[in-house]
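Undergrad: predicted model follows, preceded by the sequence.
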Amino acid sequence: MYYRIFRICFSRYFHSKTRLPQLDFTKPTSDRLKKLSLNEPSSTDNQSLLKVSLRGQCLFGLYPIELALKTKRRQFYQLFLSETSNENRPVLENIQQLAEQLSIPIKYVNTHALDRLSFDRPHQGVCLDCSSLPIQHIEQQTNIQQNSTKISVDLCLVKIHDPMNLGGIIRTAHFFGIDRIILTRGTCQPSPVASKASSGALELMSISTCNDLKTYLNVLHEQKNIAVVCGTHKGNMPLQILRLDDMKKNCLNSNLQRIIVLIGNEHEGIPEEITEMCHYNVCIQPNAESEISSLNASVACALFLYHITAQINI
């Protein structure tokens, strides 16, 4: 009995003395911010960190902010610039001019404040408090305008979880002239991290969400002039033999209007029930001696988009 009482008291004492702060290491915090969370001494003066409540989300980096200000798709609340920024940089000067034209308040702060605002991501001396990007639901956009002179390409992302991957994919999509990005349920949101990883291309792309991909594909099949291409490492057709001419022949009256490219993440791929609904299940074949069976989603996406758009643009 005494042993049991001693054991309970010791257990309570031990847990009360060794309980650690609950840190969320999924956030992009630096060693300095981790030390602050642990109340450890740091060379940074805590008073120098900006204490501000953002009205929206914090966009950071030169090109994401410049393109956001140019496209005016967001609402803008306040621009934060480094006190030691080089005013001779053309991009930075353009950002300041755009902010002044749009009557956006400008606040000059130290580097530590910008680090805090951007969660220690590479902000390049500028942050912007702004609203999120407008997102449309794809379910209300199934009707496609007929244009016999152009084949449009949509990129549908299936459960892409990493915002860095999302940013890289969007940058590639804009580079190759993709018309629209479709984010399915389970794919990460177009965050400031994704915008920075895209070098600002996220600010230029049309973004839509799809809550029910299976239903959406069923609606597309009824239109008869759309080709759905699924990219997966288990595909039964090598990418190099996927030909635009064959896709045109398989469409009603050879009147192909739009190509939908589905890309999934490298861990789970695309569900089998979705791949069965695609006209083409395409793979990128590895070298015969490769010990790796699949590519990073961003890299695989770049190869798919280049192969398809290169044939359209001939």
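TA: Received, thanks.

Undergrad: when you work out contacts or count neighbours from here on, use the C-alpha atoms and nothing else.
TA: Fine.

Undergrad: so who does His307 touch?
TA: Residues in contact with His307 (C-alpha atoms under 8 Å, 6 or more residues apart in numbering) are 239-240.

Undergrad: residue contacts, Cys278?
TA: Counted by C-alpha under 8 Å, 6+ apart, Cys278 has contacts 227-230.

Undergrad: use this one as the comparison:
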Amino acid sequence: MILGRNPVIEALRNEREMEKLLVAKGAEGSIKKIVGMAKEKHIPMTLVDKVTLDRLAEGQPHQGVVAYVSSYSYCDVEDILDIAKERQEPPFIMILDNLEDPHNLGAIMRTGEACGVHGIIIPKRRAVGITDVVAKASAGAVEYMACAKVSNIAQTIESLKEKGVWVYACHMDGETYYKTDLKGPAAIVIGSEGAGISRLVREKCDFAVSIPMVGKITSLNASNAAAILMCEVRKQRDAGRV
């Protein structure tokens, strides 16, 4: 399921295969736009009570609309590199090492799409995948962001390095991120919420970059740290074009 008005609108715009749409009775505003788009695409719609949507959403905000869609189609790592080639840009990839919170994954996809990330790599096991919660948190970015699931993050890093991609670990012992050259082919590794980046994955990375912390809190939420680094890559790349 996809929950919420913006995620559903983006799914419709992106021609996502949609099985049916449930709309709350009496819903107004952008719901009318969603209904119009669905009618144009001949997508079955049903008007339901809000309590029905509440039950289906299991506590997640749905804003009066729920869409049933086909399962998310994961890509291969090569597909992500091909996207960079098509855009004639050096690869810009996010690698998430055992991230568990769907809200973090959704937020990273949202920021990544805005910053020009070509794709995200996640592990097949012991990590969150693309769910309706992720789709909601991404505010529709899941429809545009390529995501590859791999069996072994460390081996994937080795493969990327062989293809000329520099790999940067987000780690407290690294060089300050804004003093690091991030303009070339880059993959940034973000660790899990609790344990951070695993030892083996950290050892495979070319460099480590850190975010200076001057307060009493010694670490940032994974999606916040990722956002800072993604925006820095975007800033450096844009400055290099001037």
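TA: Cool, the structure landed. Bear in mind the structure is a predicted one, so any value in this text is a computation, not a measurement.

Undergrad: can you flag which of the contacts of Cys278 of structure 1 belong to strands?
TA: Secondary structure from DSSP state E places 227-230 of the contacts of Cys278 of structure 1 in strands.

Undergrad: most neighbours out of those residues, which is it?
TA: Highest neighbour count within these: Cys230, with 25 neighbours (other C-alpha atoms under 10 Å).

Undergrad: and that residue, what pairs with it in structure 2?
TA: Following TM-score structural alignment, the counterpart assigned to Cys230 of structure 1 within structure 2 is Ala169.

Undergrad: out of the ones in strands among the contacts of Cys278 of structure 1, which comes closest to Ile312 of structure 1?
TA: Ranked by distance to Ile312 of structure 1 (C-alpha to C-alpha), these are led by Ala227 at 13.3 Å.

Undergrad: centre of the chain to the longest helix anywhere in structure 2, how far?
TA: Scanning structure 2 for the longest helix, with DSSP state H as the assignment, gives helix 222-241. On the basis of C-alpha atoms, centre = their mean, to the nearest Å, helix 222-241 of structure 2 sits 15 Å off its chain's mean C-alpha point.

Undergrad: buried ones in it?
TA: Across helix 222-241 of structure 2, burial judged by 16 or more other C-alpha atoms under 10 Å covers 222-223, 225-227, 229-234, 236-237.

Undergrad: quick one: Val134 of structure 2 and Ile108 touch, right?
TA: No. In this structure Val134 of structure 2 lies outside contact range of Ile108 using C-alpha atoms under 8 Å: 9.7 Å.

Undergrad: quick one: map Gly200 of structure 1 onto structure 2.
TA: In structure 2, Gly200 of structure 1 lands on Gly140 (TM-score structural alignment).

Undergrad: most remote residue from structure 2's center?
TA: The outermost residue of structure 2 relative to its centre, with distances by C-alpha atoms, centre = their mean, is Gly26 at 32.6 Å.

Undergrad: still on that earlier bit, take the contacts of Cys278 of structure 1 and lay them out in a markdown table including distance to Arg116 of structure 1.
TA: What follows is those, written out as a markdown table (distance: C-alpha to C-alpha, whole Å):
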| residue | distance to Arg116 of structure 1 |
| --- | --- |
| Ala227 | 46 |
| Val228 | 43 |
| Val229 | 42 |
| Cys230 | 41 |
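
Undergrad: quick one: Leu182 of structure 2 and Cys147 of structure 2, what's the gap?
TA: Noted for Leu182 of structure 2: a distance of 21 Å to Cys147 of structure 2, by C-alpha to C-alpha, to the nearest Å.

Undergrad: not counting sequence-adjacent ones, nearest residue to the spatially most central residue of structure 1?
TA: Residue closest to the mean C-alpha point of structure 1, counted by C-alpha atoms, centre = their mean, is Leu166 at 3.0 Å. Distances taken as C-alpha to C-alpha, 6 or more residues apart in numbering place Ala194 nearest to Leu166 of structure 1, at 6.0 Å, with adjacent residues excluded.

Undergrad: state the distance from the residue nearest to Glu203 of structure 1 when sequence neighbours are not counted to Glu100 of structure 1.
TA: Leaving aside its chain neighbours, Glu203 of structure 1 sits nearest to Ala68 (5.5 Å; criterion: C-alpha to C-alpha, 6+ apart). Separation of Ala68 of structure 1 from Glu100 of structure 1 (C-alpha to C-alpha) stands at 14 Å.

Undergrad: corresponding residue for Pro286 of structure 1 in structure 2?
TA: Aligned against structure 2 by TM-score structural alignment, Pro286 of structure 1 finds its counterpart in Met213.

Undergrad: actually Val126 of structure 1, not the one I typed
TA: Match for Val126 of structure 1 (TM-score structural alignment): Val65.

Undergrad: number of nearby residues for its match?
TA: The tally of other residues near Val65 of structure 2 (other C-alpha under 10 Å) stands at 27.

Undergrad: hang on, it packs against Pro7?
TA: No. Using C-alpha under 8 Å, Val65 of structure 2 is not in contact with Pro7; the gap is 9.9 Å.

Undergrad: which residues of the stretch 1-150 of structure 1 fall in strands?
TA: 57-60, 76-82, 106-109, 126-130, 136-137 (DSSP state E, counting those that start in this stretch).

Undergrad: could I get those strands in TSV, plus columns for distance to Ile263 of structure 1?
TA: As requested, these are arranged in TSV below (distance: least, C-alpha to C-alpha, whole Å):
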stretch	distance to Ile263 of structure 1
strand 57-60	26
strand 76-82	33
strand 106-109	40
strand 126-130	30
strand 136-137	19
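
Undergrad: which of these sits closest to Ile181 of structure 1?
TA: Comparing those by their distance to Ile181 of structure 1 (C-alpha to C-alpha), the top pick is strand 136-137, with 10.6 Å.

Undergrad: what stretch of structure 2 does whichever helix or strand comes after that closest one fall on?
TA: Sequence order places strand 152-158 as the next helix or strand after strand 136-137 of structure 1, per DSSP states H and E. Under TM-score structural alignment, strand 152-158 of structure 1 corresponds to residues 91-97 of structure 2.
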